[in-house]
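# have a look at this prediction, sequence included:
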Amino acid sequence: MRILVTGGAGFIGSALVRHLIRNSGDELLVLDALTYAGTLTALAPVAADPRYRFVRADVRDGAAVAGAIRDFRPDIITHLAAESHVDRSIDGPAAFIDTNVTGTFTLLEAACAYWRGLPLPARAIFRFHHISTDEVFGSLGETGRFTEATAYDPRSPYSASKAASDHLVSAWGHTYGLPVIVTNCSNNYGPYHFPEKMIPLMIVKALAGETLPVYGRGENVRDWLFVEDHVRALQAVFERGTPGRRYNIGGDAERRNIDVVRTLCALLDRLHPRADGASYAAQIGFVADRPGHDRRYAIDATRIRTELGWTPQESFESGLEKTVRWYLANEPWWRPILSERATDQRRGLAGSLSPIFNAL
């Protein structure tokens, strides 16, 4: 098939591109604006493959998007282009509304016009696959999991913008008949993750001998999903999923944030011991929590498991060890990003930085 991947130079998008080039005969066009979180170095392993192409364009640019679709003539559009960092959305929500809402609308308009012009056999094959987040569902209590029927209850500018884009995609399916599929995933982690996100940030700060900043008391719970498992799920969805259907994708690996950081420290103690022999856990400290920090996320992935036969191949422990080993072996990838993009700046408190307290 011919697959257009928006946001294909980002973390999940680049993982999907690398996976498809390695494991399919598909032709891929990556469309990415190369903002702060997108880098062509994440696509370097496949850059020389003749089935891979790249176009630098913003999903908000209607002419550029329509031109890329017209020239490439995709069978599948997988839409991953988005602003995705909660703390950044608190400090500057406008960019999230602009990219995630307006950008999705612009892409839907171009995709719908293209789809309507296809001959009937090609129209039957075409899919518009929108990749979203479990954060649109809000915050859970001590029990329960998000299902595809869970009501939306976003709590941050980021999750609100993704909820809006989900609703737009659904509306284009219902109103115009566009064959759309929406997936909502839990927290991803793995190689090539932009180092302002929690797991890679903790790794690089640990290696630098810096304090490992944990929000609040580290009690917030997330369901962690290894990125390679996620992209296998995405492939299953756009190849075999039912148009108009939603699919939740989760790793069935709930962990408190503090437990994630302690597990990382234990892995680093084993794989890259500190020169002084102390544990990296000695670097853990707590910082003031972000506003509106959701307490707990957990995904019920029963539908994708039963209907499409997908299951994660990595446990949290095996995926985390692969991630730590990758960062230890690939400092030439992440070191320039740290130097160029100021990823260690505390965000999410509208410029107010609270000191670290109660170091462990």
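Sure, I can see it.
# when you work out contacts or count neighbours from here on, use the C-alpha atoms and nothing else.
OK.
# how about residue 247, secondary structure?
Look at residue 247: counting by DSSP: H, G, I helix; E, B strand; the rest coil, its state is strand.
# next: residue 114.
Residue 114 - assigned by three-state DSSP - is helix.
# what about it, neighbour count?
Using other C-alpha atoms under 10 Å, residue 114 is surrounded by 16 other residues.
# any idea how far the spatially most distant residue from the centre of the chain is from residue 43?
Most distant residue from the mean C-alpha position of the chain: residue 276, 36.0 Å away (C-alpha atoms, centre = their mean). For residue 276, the distance to residue 43 (C-alpha to C-alpha, to the nearest Å) stands at 37 Å.
# what's the answer for residue 224, then?
Distance from residue 224 to residue 43, counting by C-alpha to C-alpha: 24 Å.
# A further structure is provided below for comparison with the first:
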Amino acid sequence: MIFVTGGAGFIGSNFVLDWLAQNDEPVVNFDKLTYAGNMNNLASVRQDPRHIFVQGDIGNTAQVAALLAQHKPRAIVHFAAESHVDRSIHGPAAFVETNVNGTFGLLEASRAYWNALPDDEKAAFRFLHVSTDEVYGTLGPNDAPFTETTQYAPNSPYSASKAASDHLVRSYHHTYGLPTLTTNCSNNYGSYHFPEKLIPLIITNARAGKPLPIYGDGQQVRDWLYVSDHCAAIRRVLEAGKPGEVYNVGGWNEKANLDVVHTLCDILDELDPKAGGSYRDQITYVTDRPGHDRRYAIDARKIERELGWKPVETFDTGIRKTIQWYLANQEWVKDVQSGDYLKWVEKNYEQRQNPVETK
């Protein structure tokens, strides 16, 4: 039995689905079901007895402690987090509450549970914390990619809250001996991605005939990681990672945002052409995000060297699979685009509506 937090979100639900597709070990899926938690992501395992869903808050230490005592997991995989930079700019308090205080509460419950285990189960237990490359800050165009020893320099409330949670997890290993593992991943994409993020936003806006908003000049560079590759990396770290270690997980796919949007438009032109032109015609440049990091890049050699993991998908293969999934799952897209989501989009972009000049 493993205990997964945030397993109804984008990466968490992909992890749960992949896990159950590959082995028979049950999963306790613990999720608060905020706007980004979606039980429709898990429809295919709704009747699966190996999938035990519990709604709750990682900050509720008593609830977590009771669940750990009841189900006796051999590992905790911690995805639960507020994760959108723009939302953290508009409302940072929720990010501190979930990512910092929530992780603290989860660590406290986990430490108490772990301390009470028999020696053999205690030695085998793992707490795997899923984090982000954004904790490292930003890179110049010619800087070397982030490694596991890169100094932390978070630049948004979101990344600062994740950096704080990373430090808490590290401290619980070094102070209390809790066998923790941390992964810092690059930008994920794939199925079940909530449409506030770049790739699903562009796909859904393009098909709806809406503007495709590009922040600033669109030359912000990200390393793109297909979500199933990320899930495979987490499984491998859980299986063979050394307690106390950090593993950076990247896709070796650095792309400028504008190039990503061009690729999306071109594949949509092929797979779902619109009358009278290209989806590129809908591209609109808008005011950049405050404090927008210019470039992220992950050096994923450590996880390949020590654990034998490397991504299977290239950006070209992964992005095509992603677009095909969205085209085949329009009911899912319709369901997640609720009134609350539409209000958020309006709020986020109302200050960016005037197109900006780019050179």
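Arrived safely. Fair warning: this is a prediction, and the values are worked out from it, not measured in the lab.
# how about the residue farthest from the centre of structure 1, what does it touch?
Going by C-alpha atoms under 8 Å, 6 or more residues apart in numbering, residue 276 of structure 1 touches no other residue.
# strands of structure 1, start to end?
2-6, 27-32, 52-56, 76-79, 127-133, 180-185, 187-189, 212-215, 221-226, 246-249, 254-256, 284-287 (DSSP state E).
# next, format those as a markdown table and append mean neighbour count.
Formatted as a markdown table, these follow (neighbours: other C-alpha atoms under 10 Å):
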| stretch | mean neighbour count |
| --- | --- |
| strand 2-6 | 24 |
| strand 27-32 | 24 |
| strand 52-56 | 16 |
| strand 76-79 | 23 |
| strand 127-133 | 24 |
| strand 180-185 | 24 |
| strand 187-189 | 23 |
| strand 212-215 | 22 |
| strand 221-226 | 24 |
| strand 246-249 | 25 |
| strand 254-256 | 19 |
| strand 284-287 | 21 |
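# state which helix of structure 1 is the longest.
helix 157-176 (DSSP state H).
# counterpart of that one in structure 2, which residues?
Using TM-score structural alignment, helix 157-176 of structure 1 lines up with residues 157-176 of structure 2.
# what residues sit buried inside that stretch?
157-166, 168-170, 172-173 (16 or more other C-alpha atoms under 10 Å).
# how big is the offset of that stretch relative to structure 1?
Taken against structure 1, stretch 157-176 of structure 2 registers an average deviation of 0.2 Å after superposition, with mean C-alpha distance after the TM-score superposition for structure 1.
# contact partners of that stretch?
Contacts of stretch 157-176 of structure 2 (C-alpha under 8 Å, 6+ apart): 82-85, 88-89, 92, 95-96, 99-100, 103-104, 107, 111, 129, 131-132, 134-135, 152, 154, 178-180, 182, 243-244.
# repeat that for stretch 316-332 of structure 2.
Contact partners of stretch 316-332 of structure 2, identified using C-alpha under 8 Å, 6+ apart, comprise 40, 189-191, 203, 226, 264, 267-268, 333.
# check which residues of that stretch are buried.
By neighbour count with 16+ other C-alpha under 10 Å, stretch 316-332 of structure 2 contains the buried residues 318-320, 322-324, 326-327.
# which one of those residues is nearest to residue 230 of structure 2?
Nearest to residue 230 of structure 2 among the buried residues of stretch 316-332 of structure 2: residue 318, at 12.0 Å, using C-alpha to C-alpha.
# show me just the buried residues among the contacts of stretch 316-332 of structure 2.
189-191, 203, 226, 264, 267-268, 333.
# what about residue 345 of structure 2, how many residues nearby?
Neighbour tally, residue 345 of structure 2, other C-alpha under 10 Å: 14.
# kindly report the same for residue 338 of structure 2.
For residue 338 of structure 2, using other C-alpha under 10 Å, the count is 12.
# counterpart of it over in structure 1?
Per TM-score structural alignment, residue 338 of structure 2 is aligned with residue 339.
# state the distance from its match to residue 345 of structure 1.
12 Å.
# excluding its backbone neighbours, what's nearest residue 316 of structure 1?
Distances taken as C-alpha to C-alpha, 6 or more residues apart in numbering place residue 253 nearest to residue 316 of structure 1, at 6.0 Å, with adjacent residues excluded.
# try residue 313 of structure 2
Nearest to residue 313 of structure 2 is residue 226, by C-alpha to C-alpha, 6+ apart, at 6.7 Å.
# give the contact list for the one you found.
188-190, 251, 313, 315, 318-319.
# 10 Å instead, please
186-191, 250-251, 253, 311-315, 317-319, 321-322 (C-alpha atoms under 10 Å, 6 or more residues apart in numbering).
# ok, it to residue 330 of structure 2 distance?
For residue 226 of structure 2 relative to residue 330 of structure 2 (C-alpha to C-alpha), the value is 20 Å.
# likewise for residue 214 of structure 2?
24 Å.
# show me the contacts for residue 148 of structure 2.
Residue 148 of structure 2 touches 133, 136, 183-184, 245-249, 298-300, 302, counting by C-alpha under 10 Å, 6+ apart.
# again with residue 189 of structure 1
Per C-alpha under 10 Å, 6+ apart, neighbours of residue 189 of structure 1: 11-12, 197-200, 224-228, 230, 316, 319-320, 323.
# ok, 8 Å please
Contact partners of residue 189 of structure 1, counting by C-alpha under 8 Å, 6+ apart, are 199, 224-227, 320, 323.
# quick check, nearest of the residues you listed to residue 117 of structure 1?
Taking the contacts of residue 189 of structure 1 together and measuring to residue 117 of structure 1 by C-alpha to C-alpha, the closest member is residue 227, at 34.7 Å.
# coming back round to it: for residue 356 of structure 1, which of the strands of structure 1 is the nearest?
With C-alpha to C-alpha as the yardstick, what comes closest out of those is strand 284-287 (4.7 Å).
# which stretches in structure 1 count as helices?
11-23, 62-72, 86-91, 93-96, 103-116, 120-125, 157-176, 198-207, 227-240, 257-271, 302-308, 316-329, 331-341.
# could you export these as TSV, including distance to residue 146 of structure 1?
Rendered in TSV, the data for the helices of structure 1 read as follows (distance: least, C-alpha to C-alpha, whole Å):
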stretch	distance to residue 146 of structure 1
helix 11-23	21
helix 62-72	33
helix 86-91	19
helix 93-96	24
helix 103-116	24
helix 120-125	30
helix 157-176	14
helix 198-207	22
helix 227-240	17
helix 257-271	19
helix 302-308	11
helix 316-329	19
helix 331-341	33
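# right, so of those, which gets closest to residue 289 of structure 1?
Comparing the helices of structure 1 by C-alpha to C-alpha, helix 86-91 comes nearest, at 10.7 Å.
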